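Colleague: Give me a model of this one.
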Amino acid sequence: MTIRVLIADDEALLRMAFGTVLEAQPDMAPVGEAADGGQAVRLARRLRPDIVLMDVRMPGTDGIEATRQVVQVSPRSRVLILTTFDLDAYAFAGLSAGASGFLLKNARPEELLGAIRNVATGDAVVSPRITRRLLDELRPHIPDDGGTGRDERLSRLSAREREVLVHVGRGLSNTEIAATLYLAEATVKSHLGRILRKLELRDRIQAVIFAYESRLIAPA
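Modeller: The predicted structure is shown next:
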C-alpha cells in the first residue's frame, strides 16, 4: 500500500524537504502541499490523503482548527501534527481536535517516516506521558453513571481484546502491554487493529476515549 501524504506548512523549504524525504520511500507519495490551514482543508477534501502532516502555526486558519476541519471533511485522513514547540498545550489541543499524532519538527527523518507508517496503520504517535495527561483532562468530563452507560459495541470484543483495550485506556504503550500480558508486541498490535475495526474507531486516541466513555474503565 502506498501511503498518500498531504504536507501543510507555511514554510516552502520545509514542504520541499518533507516532500523529498517522502518521495525517497517506496511506500509513500506526497500528493499535495498547503501553505496554510484553509488550503490544507480544501486539499484534504479533494485529495482524501491517508496522512496530513500539519504544522501548528500557520497564517489564517492555524493547524489545530485545520485538523478539526480535516477530520470532518475527510474522515479517513489521519493528521500528524508537527511543531517546533514541545508544549503539552499543542498536543492536547491537537488530539482533542482529532489528530492521531504529535511530533517535533526536529525529529530525525526515520522517526518521521516511522510515525507516518504507525499512524497510517491506525496507531497513534503520542507518548504514554501525553496519553496519561490527556486522560487527566478527560476524567472530569465523564459522568459517573454507576456503570449503566456501557456501550453495546463492547460485546463485539473478545475477552483478550477487552483486556488489551483496558491497558490502552490506561495509557500503556504496546511494549508495556506486551510485557504486562506476556504477549509479543506484534500480537498486541494485531489485537489493537482488530479492536479499532470492531469498534469503528480511527486510532489509539479514540480507543482511549472510548474505554472511558463506555465505562470499561471508571474515572479515578
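Colleague: can we go C-alpha only for contacts and neighbour counts from here?
Modeller: Noted.
Colleague: Which helix in this protein has the most residues?
Modeller: Across the chain, the helix with the greatest residue count (assigned by DSSP state H) is helix 185-199.
Colleague: Past that one, which element shows up next along the chain?
Modeller: Going down the chain from helix 185-199, the next helix or strand is helix 204-213, by DSSP states H and E.
Colleague: That following helix - contacts with which helices or strands?
Modeller: Under the contact definition 3 or more C-alpha pairs under 8 Å, 6 or more residues apart in numbering; DSSP states H and E, helix 204-213 sits against helix 128-138, helix 159-169.
Colleague: Report the inter-axis angle for that helix versus helix 159-169.
Modeller: On the basis of axes from the mean of the first three to the mean of the last three C-alpha atoms, to 10 degrees, helix 204-213 is oriented at 100 degrees to helix 159-169.
Colleague: One more sequence to fold, the one below, so I can look at both together:
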Amino acid sequence: MAAYWKQLDTRFPQVAAVFDDLMAEALAELTREGLDAYLEAGRVIGKLGRGVEPMLAFMEEWPSTAKAVGEAALPAVMALVQRLQKSPNGSAITPFLETLAPVARRLHSQEQLQRYLDITLDLKARTTGSIHGHHTTFPSPGLPDFLAQAPNLLNQLTLAGLKNWVEYGIRNYRTHPERQKDYFSLQSADARAVLQRERHGTLLVDVERKLDLYLRGLWQDGDQLVPFST
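Modeller: Predicted coordinates:
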C-alpha cells in the first residue's frame, strides 16, 4: 500500500484514513493499467486547489463507475473535470464526481455516459454568465443542482428525455438565476411537470437483466442489449 500511497501523492488526512478501504475496492475492480490511471487521476484532482471533497468523491466513486461503463471512460470524465476547473464552475466538480457512479450504473455503457457528459457540458456552456457574450464571469446557477439530481432524473428518464428536460430549463430560465436553481433542483412546479411529461414507458435498465436471461435461456443469445434513440 505504501507504493500506491506514494503514487497518489497527497497529504489529506481524510484520504489517508480511508485509503486502505479505497484501494481494496480499486484492486478488486480495476486492471493494473486502470489502477495506475485511477491513482494518477486522483492525484490530479487532489491538486486542483478545491480541498479534499472532490478527491474523496473520485476515489470513492470511480471503481464502481469503471465496473459499470469501463475504464476507458476515464479520459472523458477527467476532460469534463478540467473544463469545469478552467471555468467559473469549479464548485460543480464535487457534485459531478459524487453522483458519477449511480449515473454510470443507470447508463451501463461508455457511449451513454458520453451523452450524459455532453448534456452536462451544454448546460454549463449555455448558463454560465458572461459580459457582452464574451468573458465568462459567474458560474451556472443550475449546474450543481442538476448534477446532484442526475441519478434521480435518470431513474425516471431516458437520455433523450433528460436532454429535453434540460433544454426546457435552459430555454426558459437561462437569464433567471433563482428560477433556474429551482428548476434544476426539482423544486419548481415546472420542473416536475416537464419531468412527468418526458417519462415514457419502461427504461431498459430496469428490465435488462430479465431480457438478458430470456435471450440466453430461449435462444442462447449472449449479445448485449444497448438502448438507442429513435
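Colleague: Got a TM-score for the pair?
Modeller: For this chain pair, the superposition-based TM-score is 0.30 by TM-score structural alignment, normalised by the length of the first structure; 122 aligned residues with a C-alpha RMSD of 6.3 Å.
Colleague: what's the most buried one of the helices and strands packed on helix 204-213 of the first structure?
Modeller: helix 159-169 (a mean of 19; mean count of other C-alpha atoms under 10 Å).
Colleague: quick one: residue 30 of the first structure is in a helix?
Modeller: No. Counting by DSSP: H, G, I helix; E, B strand; the rest coil, one finds residue 30 of the first structure to be strand, located in no helix.
Colleague: Next, count neighbours for it.
Modeller: 20 (other C-alpha atoms under 10 Å).
Colleague: My guess is it contacts residue 4. True?
Modeller: Yes. Using C-alpha atoms under 8 Å, residue 30 of the first structure and residue 4 qualify as a contacting pair, with a distance of 5.9 Å.
Colleague: nearest to residue 44 of the first structure, of the helices and strands packed on helix 204-213 of the first structure?
Modeller: Shortest separation from residue 44 of the first structure across these is recorded for helix 128-138, at 26.5 Å, computed as C-alpha to C-alpha.
Colleague: and the angle from that closest one to helix 159-169?
Modeller: When the same axes, to 10 degrees is applied, the directions of helix 128-138 of the first structure and helix 159-169 differ by 90 degrees.
Colleague: Can you report how many residues lie near residue 34 of the second structure?
Modeller: Residue 34 of the second structure has 19 neighbours, counted by other C-alpha under 10 Å.
Colleague: need the helices for the first structure, in chain order.
Modeller: Along the first structure, counting by DSSP H, helices occupy 12-23, 37-47, 63-73, 88-97, 109-120, 128-138, 159-169, 174-181, 185-199, 204-213.
Colleague: go on, the second structure?
Modeller: Counting by DSSP H, one finds helices in the second structure at the ranges 2-8, 13-29, 32-46, 53-69, 74-85, 93-98, 100-107, 110-127, 143-154, 159-173, 177-184, 189-198, 204-219.
Colleague: Quickly note the distance from the spatially most central residue of the second structure to residue 8 of the second structure.
Modeller: Nearest to the mean C-alpha position of the second structure, by C-alpha atoms, centre = their mean, lies residue 100 at 3.6 Å. Residue 100 of the second structure is 21 Å from residue 8 of the second structure, where distance means C-alpha to C-alpha, to the nearest Å.
Colleague: next one: residue 177 of the second structure
Modeller: Taking C-alpha to C-alpha, one finds residue 177 of the second structure at 38 Å from residue 8 of the second structure.
Colleague: of these two, who's got more company?
Modeller: residue 8 (18 against 15).
Colleague: Surely that one is in contact with residue 40?
Modeller: Yes. Counting by C-alpha under 8 Å, residue 40 is a contact partner of residue 8 of the second structure at 6.5 Å.
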